[in-house]
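J.: here is my input, please return the structure:
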Amino acid sequence: MSKRYLRAAALAAAILSALGTPGIAQAGPRASDMPDRVAVKPDANARAALEAAARSTDQSPQRIGGSSMRAAGKCDPLSQAHGSETVICVTPLQSGARPTKAEVSQQTIQPLPDWCYDHAFDDWWATRTQMCMIDAWTVTVTRTVNGVVTPIGGFDYNGYNYSYTSADMSTWASQTEIGMYNPWGDIAGIQVSGASSCTGACINGGADFPSQPVVPGAFPGGEAFFTSTATTRGSEGRASTTLTYYFTKPGATPSTPHDVPTPDVRCDHKLPGNNTVAGCIVYGIAPVMTYSLTTPYPELAAHIRDAQATGIPGSPFGGSPLHRLIDPTLQQRNRDVACPDSLPRPPGKSCDEYPMASTWEGAATGVNNYSWRMIDEAQNSNGGNAMNTFYRNMRLLDWDAFYVGIVP
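T.: Predicted coordinates for the structure are as follows:
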């Protein structure tokens, strides 16, 4: 077994041991039935390893959507009162105070990726193993007397939402923090607390999101860890997770629970080969395999560049994606069509086909839109090995989309 396999197995075992077997999560809780629950978290080493693994890829983020603002309802103090004259309402802002890494990084549970700040107030952005969203909200405290609703205090806040996983571990984490600004009026005693839930192929470890004061300069929040149930060989499963929080104030009706649903996570144990482990990725992100025109496979890169220039798919710069093909018999058919034995191979050269034989867009399984070229044999072989490593590291299953980018 490889060192990577042993490392991943050990880390997964540590996290699964820490999570234990809490029940499969139910639908998101209401404010009135969000119990105080001791969250089950991995130990510090396993948690750090999970976070480090999530940051280990060099993929650029993509906009994935799924904003919690879709679920934001209108604030109706009269219907929310439930016998209390004072009510807390939460409504969305189109854009909040632009955050900076320096303002937030020292307070966060886990530091947000640098690119998260570049895409503040623009929904969820994600790589294959990380997703982040900074959104903006306003809290208004109202008092109702004789049917007349009067705002008596409030504040704006940014929500710092981050979720991360690993391609060789079956666990992922989500966190949410509140950055308050523009306070006014009677907001004394306001606190925030939360809970976690998940649906699909997942086990919820519970949220570490105790009641905390909401004051300027602090970043109250919480985190939760989840583990996949799709861990047996050949299994695959998707899960959606939610952190739910609400605001309270002495003598006031709490706010309605505010859900922060993340885009889906997909976990599997389906990669081909024997030396694999279960792992998870952000579902719906098409990763990019990059080749350079200078090193170490310049002839391979030049062939792909020229092929994409003719309209063959796969370029991340406006082209349609390629899709992984795992069936070895179909892969061989693609090779036989694009690079038949009848093509002469000059000394030191071998036949390179694009799209690759390991894609559904290949010469036989695609639409007869392909290119071949004789290139340096070592570059062809080693470049192919690099592609196989990319498939494994990105957990690309059959029909998963990806791109091939060519850089100088």
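J.: when you work out contacts or count neighbours from here on, use the C-alpha atoms and nothing else.
T.: Fine.
J.: which residues in the protein form helices?
T.: 3-19, 44-54, 77-80, 101-104, 114-118, 298-309, 328-338, 377-393 (DSSP state H).
J.: name the residues that touch the third one?
T.: With contact meaning CA atoms under 8 Å, 6 or more residues apart in numbering, helix 77-80 is reached by 87-89, 142, 144, 147, 149, 253, 256.
J.: how about 10 Å then?
T.: 84-89, 140-144, 147-150, 253-256 (CA atoms under 10 Å, 6 or more residues apart in numbering).
J.: distance check, Ala363 against Ile178.
T.: 52 Å (CA to CA, to the nearest Å).
J.: for His323, what are its contacts?
T.: 286, 314, 355-356, 358-362, 396-403.
J.: filter those down to the buried ones.
T.: 286, 314, 355-356, 358-362, 396-398, 400-403 (16 or more other CA atoms under 10 Å).
J.: identify, from those residues, the entry nearest to Asp264.
T.: Nearest to Asp264 among those is Ala286, at 13.8 Å by CA to CA.
J.: to compare against the first, here's the next sequence to fold:
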Amino acid sequence: MPQPTKDPQDTFVWSENPARTERGLSGNKTPKETSEQNCDAVKARTDIAAGEMALCVLKGRHSLTDGDPTIQAQLPRPDEIPDWCANADWDYNRVLSCRNGIETFALIQDGKIIGTADVETWDLVRTNHNNNKFSWDQWANVASTAGQFRDLWAGLTYQGVGMCTGQCALETVNVGPRLVPSSTWLRTYHIWHSTISTIGGRNKPSLDVEMTWILPGTIPMNTTYNRSLDRDIRCDYRSPGTNAYYGCIFPEFRPTLRVPRSILPEYADHIADAQATNWPVGMPGGLPLTRLTNQDDIDENRTMSCANQPSPRPSGQQCDEYPFASTYQGSYTSGFDASSRLINEQQNHDGGQQLQEFYQLYRILDKEAFHVQVVTI
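T.: Modelled structure (predicted):
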């Protein structure tokens, strides 16, 4: 039979044609960036000699068409960037967070702007559900120039210095300073690892990159500033319910288990019928299910849910329950009667295996929330 999709970048579903990636948005959170990100103060300064040129950030990170529809991406996105990432704020799923935008720079001489350059940038932060490493990749290229910047842009350099706060350590870096090209991407990166070692331990490392842009022959003014990852990362070590010692994910993203009716028809029908009647919990957009890892409670949930089914079971059939016995919404742990039904034995086994794979892939720990959706594929 088809095997479950293993790549956490895809919504988890047993299928040879997985569904489109889900992601979240950073909402109203504001990235913590410390640049003035305007040139008004630079133009008014009196300590810059006549004829000298100063480099400043005219406009910090903004979308490709924000206020200037003539700015367009000059290069295809880097291969590592997922298709769904196209936002000046952080998009994210369970293991990736990314964003895209333009940094606009200006040359100031004698109090006036004499040239500008638009630099397209990408950020990609990656975690791993089965090890303790996480990374921040950055890409940059000069997308357009105007005025005297046309003659000087080839000297523009970028350096990014990453910082990790919490139980983490730097492992590998490639940070510059390096020239920013126009015909290809400049890529820099940092790789860190979690240093937690206590069984059941968890931590939330915080990531920042200090960005510095330099143009020879100019005075850098507000071109060093801090950029922070505006998402929480959670790393854990040998937590209950996991089979990998280490793992790091974005816990704010609530994943959805999609159950394919074409592969598991009886199993999927039971979930859909239960959600449509007395148990709408778990459906996307509604109240989620929450994982339970205590095996004694799981067994009690299963026993209570299936108490009304014939025993011994008919040959080739097993009792299936929804909400799942491995959730706090089960009969014993919730105090409410779950739905139960006799279904094909192999489908019940495969559905349970799919659920366990889902828990492991997205590193869903005790009391963490998720959704379930029946799909036709």
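J.: thinking again about what came up before, pull the most distant pair out of the buried ones among the contacts of His323 of structure 1.
T.: Ala286 and Gly362 (18.1 Å).
J.: mind listing what's buried in stretch 325-343 of structure 1?
T.: Within stretch 325-343 of structure 1, the residues that count as buried by 16+ other CA under 10 Å are 325-326, 330-331, 333-335, 337-339.
J.: likewise for stretch 104-114 of structure 2?
T.: For stretch 104-114 of structure 2, a neighbour-count test (16+ other CA under 10 Å) marks 104-111, 113 as buried.
J.: which of those residues lies closest to Asp273 of structure 2?
T.: Proximity of the buried residues of stretch 104-114 of structure 2 to Asp273 of structure 2 (CA to CA) peaks at Thr104, which lies at 54.1 Å.
J.: list the contacts of whatever residue of structure 1 lines up with that closest one.
T.: With TM-score structural alignment as the matching criterion, the partner of Thr104 of structure 2 in structure 1 is Thr138. Contacts were defined as CA under 10 Å, 6+ apart; by that measure Thr138 of structure 1 touches 89-93, 96, 154-158, 180-183.
J.: same check on Arg45 of structure 2?
T.: 110-111.
J.: same check on Ile406 of structure 1?
T.: 288-293, 298, 300-305, 308, 315-317 are the contacts of Ile406 of structure 1 under CA under 10 Å, 6+ apart.
J.: any idea how far it lies from Asn275 of structure 1?
T.: Distance, Ile406 of structure 1 to Asn275 of structure 1, using CA to CA: 30 Å.
J.: same thing with His269 of structure 1?
T.: Distance, His269 of structure 1 to Asn275 of structure 1, using CA to CA: 11 Å.
J.: got it, and Gln130 of structure 1?
T.: Per CA to CA, Gln130 of structure 1 is found 25 Å from Asn275 of structure 1.
J.: now do Ala53 of structure 1
T.: Distance from Ala53 of structure 1 to Asn275 of structure 1, by CA to CA: 18 Å.
J.: same thing with Trp115 of structure 1?
T.: In terms of CA to CA, Trp115 of structure 1 sits 33 Å off from Asn275 of structure 1.
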